[in-house]
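Q: I would like to see how this sequence folds:
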Amino acid sequence: MKVNESNVDRIIRVVVGIVLLYLGFGGVLGGVLAIVADIFGVIMLLTGAIGFCPLYTLFKFSTLKK
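A: Next comes the predicted model:
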């Protein structure tokens, strides 16, 4: 796995992941929507933390400056 996210991209992903987890676990959302928010929140946190997005690789995309 090669890093394919810029620092700005990673920060945005971590912030969005935290917000989604808050919405899901914090009781703001309920039912299936809360579960979906939690799943996407974890995915965003993980991809932001490691700097690798599998979808970017699939579409041959990167936010890193060359």
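
Q: hey, let's count contacts and neighbours off CA atoms from now on
A: OK.

Q: Would you mind measuring from residue 33 to residue 45?
A: For residue 33, the distance to residue 45 (Cα to Cα, to the nearest Å) stands at 18 Å.

Q: Before we compare anything, build this one as well:
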Amino acid sequence: MKKNMGNLDRGLRIAAAVIIGILYATHVINGTLALILGILALVFIATSFISFCPLYAPFKLSTYRAKK
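A: Alright, predicted model coming up:
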């Protein structure tokens, strides 16, 4: 897999996942919404660590800047 996520993109995804986790821990979200957002948070964390977003690939999008 070729990297297609830049540092800002990765940071924003991790921040969103942390916020979702905090909202769940403080019981602000619950039920079906918590389940859906929890799954989304896991996807955000996974894609951030591998620096590859499968949804970017078909559209040939990339926020990754190669070091020169």
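
Q: Report the TM-score for the pair.
A: Remark: TM-score between the superposed chains equals 0.86 [TM-score structural alignment, normalised by the length of the first structure]; 65 aligned residues with a Cα RMSD of 1.3 Å.

Q: Which one's more surrounded, residue 33 and residue 45 of the first structure?
A: residue 45 (22 against 13; other Cα atoms under 10 Å).

Q: Can you name the residues that contact that one?
A: 13-18 (Cα atoms under 8 Å, 6 or more residues apart in numbering).

Q: Could you report the neighbour count for residue 32 of the first structure?
A: 10.

Q: which stretch of helix or strand covers it?
A: Taking DSSP states H and E as the criterion, residue 32 of the first structure maps to helix 31-50.

Q: What mean distance separates the helix or strand following that helix from the matching residues in the second structure?
A: Where DSSP H and E defines the elements, the next helix or strand beyond helix 31-50 of the first structure is helix 54-58. Mean deviation of helix 54-58 of the first structure relative to the second structure after superposition (mean Cα distance after the TM-score superposition for the first structure): 0.6 Å.

Q: any idea how far helix 54-58 of the first structure is from the chain center?
A: The chain centre lies 13 Å from the centre of helix 54-58 of the first structure; the measure is Cα atoms, centre = their mean, to the nearest Å.

Q: Take the contacts of residue 45 of the first structure and map them onto the second structure. Which survive?
A: Retained in the second structure (both residues aligned by TM-score structural alignment, their matches' Cα atoms under 8 Å) from the contacts of residue 45 of the first structure: 13-14, 17.
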